[in-house]
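K.L.:
What shape does this take:
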Amino acid sequence: MLVLLLCGCGAPAAREDGAVEAGRAFEAALASGDYAAACRLLAPESRGQLEQDEKRPCGQALRAQGLPDGGDVRDVDVYGRQALLRLVGETLFLSQFDEGWKVTAAGCVEQPRDTPYQCAVKGA
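P.N.:
Next comes the predicted model:
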């Protein structure tokens, strides 16, 4: 029983680390102009919505968004399989899939109280 409790205590930190790592990898891919790598880090629904909205392949569509440089991580909130990653220049939303954390929304800007974030890239 004690072993289960100890394993459970580390799970939230591991999820936070995974979300932060995925968010940083997404930002690094954008910063280096590797839009193919950034697209691989998008959740399938978000990637599909982006391609549908822009009517072009993901890499071209993502480049056209002109996403801001996220910069350093300010904080991360993880709720189960969902995460909110606040960076200096933007906010990312992520979900945990079987193959790891994926970005579900990017280029997000906080809005006034009780109003949803406005995001340049998002799922349907």
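K.L.:
can we go C-alpha only for contacts and neighbour counts from here?
P.N.:
Fine.
K.L.:
Give me the distance from the helix or strand where residue 49 lies to the chain's centre.
P.N.:
Residue 49 belongs to helix 44-54 when assigned by DSSP states H and E. Its chain's C-alpha centre lies 14 Å from the corresponding centre of helix 44-54 when counted by CA atoms, centre = their mean, to the nearest Å.
K.L.:
and for that helix, what are the contacting residues?
P.N.:
39, 57, 58, 61, 62, 103, 104, 105, 121, 122, 123, 124 (CA atoms under 8 Å, 6 or more residues apart in numbering).
K.L.:
For the chain, just list every one of the strands.
P.N.:
For the chain, the strands defined by DSSP state E cover 73-79, 82-87, 91-97, 100-108, 121-122.
K.L.:
Can you give the distance of the last one from its chain's centre?
P.N.:
So the one you mean is strand 121-122. Distance of strand 121-122 from the chain centroid (CA atoms, centre = their mean) equals 10 Å.
K.L.:
Equivalent analysis for the fourth one, please.
P.N.:
When C-alpha coordinates are averaged (CA atoms, centre = their mean), strand 100-108 and its chain have centres 2 Å apart.
K.L.:
Show me what that strand is in contact with.
P.N.:
So strand 100-108 is in contact with 18-19, 22-23, 26, 41-43, 45-46, 67-68, 90-96, 117-123, going by CA under 8 Å, 6+ apart.
K.L.:
Check the second one too.
P.N.:
Defining contact as CA under 8 Å, 6+ apart, one finds that strand 82-87 is touched by 16, 19-20, 23, 70-78, 91-96.
K.L.:
and those residues, which are buried?
P.N.:
For the contacts of strand 82-87, a burial check counting by 16 or more other CA atoms under 10 Å picks out 16, 19-20, 23, 70, 73, 76-78, 91-96.
K.L.:
want to put them side by side, so please do this one too:
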Amino acid sequence: MAARSRAMVVVALAALPLAACTPPGDAPAAAVADFYTAVADGDGAAACADLTPAVVATVEEEAGSSCADALTTGELGDDLQDRAQGTTAPRVRVAGRQAQAVLGTDTVFLTRSGSGWLITAAGCTPRPERPYDCEVEA
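P.N.:
Now for the predicted structure:
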């Protein structure tokens, strides 16, 4: 099943170029693709590497286990696996050092960190006139 999930993520996001002079939304989209590919592969360590340190700390505190275990096991791991299987090419909006990627099954928030992008919240569901409800956040 992990290979099938990975294939779906790769196919959905394969058209995203990673060249240095790409549109501003491509780099955040690539970070989201990396995250969900790692989730689909069951590679919690790689998925955690795509998160900000504050998010990693919160995930570990709430789960009572390592970030890698939390993202790949239990309720959170199951939820992220489900979301990984339904990803589509994201619609990305960039505003300065922040970005939002809306996929078919998720909304992900990111921040620029050095020369790349890290996830500040994932597994987010919109709620009318209220903040998003996110499974993974600081």
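K.L.:
Identify the farthest-apart pair in the buried ones among the contacts of strand 82-87 of structure 1.
P.N.:
Put simply, by CA to CA the two of those set farthest apart are 70 and 96, 20.3 Å from each other.
K.L.:
Mean per-residue distance, the helix holding residue 49 of structure 1 versus structure 2.
P.N.:
Superposed on structure 2, helix 44-54 of structure 1 shows a mean distance to its aligned partners of 0.7 Å (mean CA distance after the TM-score superposition for structure 1).
K.L.:
Name the single longest helix found in structure 1.
P.N.:
If you go by DSSP state H, structure 1 has its longest helix at helix 2-31.
K.L.:
Count the neighbours of residue 34 of structure 2 for me.
P.N.:
Residues near residue 34 of structure 2, counting by other CA atoms under 10 Å, number 19.
K.L.:
Aligned against structure 1, show me the partner of it.
P.N.:
Structural correspondence for residue 34 of structure 2 with respect to structure 1 (TM-score structural alignment): residue 25.
K.L.:
just residue 88 of structure 2 next, same as before
P.N.:
In structure 1, the residue matched to residue 88 of structure 2 (TM-score structural alignment) is residue 72.
K.L.:
about what we covered before: export the contacts of helix 44-54 of structure 1 to CSV and tack on distance to residue 6 of structure 1 and neighbour count?
P.N.:
Below are those laid out as CSV (distance: CA to CA, whole Å; neighbours: other CA atoms under 10 Å):
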residue, distance to residue 6 of structure 1, neighbour count
39, 36, 24
57, 45, 15
58, 42, 23
61, 44, 20
62, 41, 22
103, 29, 30
104, 31, 23
105, 33, 23
121, 38, 23
122, 36, 22
123, 36, 17
124, 38, 10
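K.L.:
in structure 1, which residue is closest to the centre?
P.N.:
Geometric centre of structure 1, nearest residue: residue 103, 2.9 Å, by CA atoms, centre = their mean.
K.L.:
Residue 8 of structure 2 versus the alignment partner in structure 2 of that residue, what's the distance?
P.N.:
With TM-score structural alignment as the criterion, the equivalent of residue 103 of structure 1 in structure 2 is residue 119. Residue 119 of structure 2 sits 21 Å away from residue 8 of structure 2, going by CA to CA, to the nearest Å.
K.L.:
what's the answer for residue 30 of structure 2, then?
P.N.:
Applying CA to CA, the value for residue 30 of structure 2 to residue 8 of structure 2 is 15 Å.
K.L.:
Can you give me the neighbour number for residue 102 of structure 1?
P.N.:
By other CA under 10 Å, 26 other residues sit near residue 102 of structure 1.
K.L.:
can you tell me how far it sits from residue 112 of structure 1?
P.N.:
Distance from residue 102 of structure 1 to residue 112 of structure 1, counting by CA to CA: 26 Å.
K.L.:
Same question for residue 20 of structure 1.
P.N.:
If you measure residue 20 of structure 1 against residue 112 of structure 1 using CA to CA, the figure is 25 Å.
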